[in-house]
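Peer 1: any chance you can model this:
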Amino acid sequence: MKIYFKLPKLLLLFTFFCVISCNKVSEQGTEKFQIISEIKKEKSSPFYIDTEHYPGTRNSLPIGIFDSGTGGLTVLNFILELDKFNNQSHEDDADGIADFFSERFIYLADEANMPYGKYDAEGNTDFLKELVIKDVRFLLGRKYYELPSDSIAKTDKVPVKAIVIACNTATAFGLEIVQEAVKEWGLDIIVIGIIDAGSKSAVDLLNSVGSKDRVIGVLATEGTCASNGYPKAIQKHFKNEFQHDEIRVVQQAGIGLAGAIDGDINYIEPAVAKVRDHELYHGPGLNNPQYPIDISLWKEYNFETGRNLLVSKDSDGNIIEVQLNSVNNYIKYCVTHLVIKVLQKHPDRNINPVILGCTHYPFFKKEIRDHFMYLKNLDNKYGKIIPEDILLIDPAQSLAIELYRYLVLNSLFGSDKNENSKFYISVPNPLLPENQIDENGEFPYHFKYRRSINQSLQFVKIVPFSNQWIDEEIRFRIRNSMPYSYEIIFKEE
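Peer 2: Predicted structure coming up:
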């Protein structure tokens, strides 16, 4: 009898906690973001898509790819150049023909809102997630603007048949929510993220070289490191392959590196020759409590000097501030601190491989490798943990393979021959009264990272790539490192 009377109370308590738990999950899920319902239901919303009439036959549709900037072009380039399969049988047998030769692509660089890696550091991951939802919405929709000053959007953009998140931070924080949102919109569109692909590549490599006495290094943005996306994914794949071994993972946040690569003046300003105000500079510094420049590691850094390194001294000649002002100096800083971490935590293990956990980083694979080799030759303590043949993993390869297999499985190959790919970039919307835009045409740092969700505002306009929005240094880098992709991107010039 006692049991009989207690069971209902226990069940009631259990039900109560389940309801609380479920409500909490729901609050953290799609219901938190009103833009998800706007996209499907609110015809007056600037983000509305007629999902009821989304194309049913999709072979001829493009593949959508987005990143927080131009870094994702390294992923696109890998996809374009991949030749791993026989294009007739689809078996794992290269045939001398690019595997995606029959496809076209739509690429979005959300340059106005980059770098994504800072939103978590600024305590604003919800806004980052909303940005990822908006990126996906753009690829699924038909609207864009010819110029940011245009008030009426053009509607001749083609929707996509698959979406690739070519951004590690966006994958870490936004993949699950956009996958759920796409389901809520009633669309059978795959959304593929890059972190799982990169982690699988690293573990697959250990299958051939062995896992004993190794550390997997991860160079990624602040946000990606904070999410622990790579360590979690690596451990998942590693346990499947090496049940009786353990793997160590060491991460280093590439503070400011992605921003510097894309020319973000919060991290790099080639025109200046003196230390900048801390309101303007947000990279590592002598007095940065989170990412300090350590004078005792001056030899290890081996910084470039001149305008590439801004130094302030007191009247006695003592250094009182240091700021990085070149991409290469950011690389030297980040690689040095990754190696120092491995040395401190696992002095008896080799760091190999290293995952380049941001799509911007493969642009500078040589410079990253060069600094590893510099440290190896600088001191025996580094030489013991850095192998001569250190491998830098670009996760794009595994992602491209996953995408190809999806097209095979769903019979979604097109027949475009890369002739009609389109490239878009976000710029601050000058017609939005709520916007703050500086003299450089960019969002000021604090405005950018302190915006809030659920405002239904078009903070940016998405326009086609042009010289006005892609500066010459970035174009030069794309042309030199990815000539085939460059011809496709800028084919109309």
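Peer 1: rest of the way, CA atoms for contacts and neighbours
Peer 2: Will do.
Peer 1: ranges for the strands of the stretch 51-200 of the chain?
Peer 2: Assigned by DSSP state E, counting those that start in this stretch, the strands in the stretch 51-200 of the chain fall at 63-67, 105-109, 162-165, 190-193.
Peer 1: just checking, what packs against the third one?
Peer 2: Packed against strand 162-165, as judged by 3 or more C-alpha pairs under 8 Å, 6 or more residues apart in numbering; DSSP states H and E, are the following elements: strand 63-67, strand 190-193.
Peer 1: please provide the structure for the following sequence as well, for comparison with the first:
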Amino acid sequence: MSIGIFDSGVGGLTVFKEISKTFPSADIYYLGDTARVPYGNKSKETIIRYSLECANYLVGFDIDILVVACNTASSYAINVLKDSLNIPVIGVINPGVQEAVKVTKNKKIGVIGTYGTIRSNSYKNRLEELGEYQVYQKACPLFVPIVEEGLMNHKITKLIIKEYLEDIVSKGIDTIILGCTHYPLLKDKIKEIYPSITIIDSSKATANYIKKLGFDLSGSGNRRIFITDESPAFENLKSSVVGSIKLEKIELSKICTL
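Peer 2: Just a heads-up that it's a prediction; the model follows:
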């Protein structure tokens, strides 16, 4: 069996990595839409169209499960994708929320992500559907370029993390959801600054969520990574996250509907 994963760019490789570790014999196909990244500053209608195009490209590989690694696409397009496809569609939001609900002790949960994800209130709404949780959200736009420039351990990174997170940490949260696929690469640094807070890595939560569904994901262990445009940041992060898997560039015209 095989899994398709798409993201607006490079961050979804953290999801690819965790799913690859959890299902070593599954065939896994990843599409990073690097020509149109980021999705977070696009309209809802555009995000849905891009998501359908990426999904339909991956369906061409006869995948059995589609994983929407992009938090923005998970926020705005997940229901449309579920209605449009005849295979299970799994986003990163619900697995992260379920894990946070399981581990929080005081029901005060922080959510960090891009402007688009935070504006959508997708994590907040889902948490509030599940119980009386106090949810504190914060957009952290500089986290993405920090990761893509490989500055995770630079001295300025600690200052930026504290600048963004001090406010929600002061609310007494005991759990924080990393609501962007880039952010797991800052997990160790966040934990170093705030050791008492439980960090929910949505990429790990998503892999575990799929595992619990009980799919037979045996296969040949084939791995392919596609991008829609050249991306030095993608190449750099790919090397550090998933190693030497070859990048395959596809023409954007092959997935566009317009």
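Peer 1: redo the strands of the stretch 51-200 of structure 1 as TSV? Include mean neighbour count and distance to Gln34 of structure 1.
Peer 2: Output for the strands of the stretch 51-200 of structure 1, formatted as TSV (neighbours: other C-alpha atoms under 10 Å; distance: least, C-alpha to C-alpha, whole Å):
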stretch	mean neighbour count	distance to Gln34 of structure 1
strand 63-67	28	22
strand 105-109	26	23
strand 162-165	24	22
strand 190-193	20	20
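Peer 1: out of the ones you listed, which comes closest to Glu241 of structure 1?
Peer 2: Glu241 of structure 1 lies closest, by C-alpha to C-alpha, to one member of the strands of the stretch 51-200 of structure 1: strand 190-193, at 21.4 Å.
Peer 1: packing partners for the closest one?
Peer 2: Short answer (3+ C-alpha pairs under 8 Å, 6+ apart): strand 190-193 of structure 1 packs on strand 162-165, helix 168-184, helix 396-409.
Peer 1: endpoint to endpoint, stretch 7-17 of structure 2 covers what distance?
Peer 2: The straight-line separation of the ends of stretch 7-17 of structure 2 (C-alpha to C-alpha, to the nearest Å) is 13 Å.
Peer 1: how about that stretch, which residues of structure 1 does it hit?
Peer 2: Counting by TM-score structural alignment, stretch 7-17 of structure 2 falls onto residues 67-77 of structure 1.
Peer 1: thinking again about what came up before, to Val160 of structure 1, which of the helices and strands packed on strand 162-165 of structure 1 lies closest?
Peer 2: Comparing these by C-alpha to C-alpha, strand 63-67 comes nearest, at 5.4 Å.
Peer 1: quick one: contacts of the closest one?
Peer 2: When contacts are defined by C-alpha atoms under 8 Å, 6 or more residues apart in numbering, strand 63-67 of structure 1 is touched by residues 72, 76, 103-110, 135, 139, 160-167, 170.
Peer 1: quick check: nearest residue in space to Arg248 of structure 1, chain neighbours excluded?
Peer 2: Spatial nearest neighbour of Arg248 of structure 1, excluding adjacent residues (C-alpha to C-alpha, 6 or more residues apart in numbering): Val215 at 4.9 Å.
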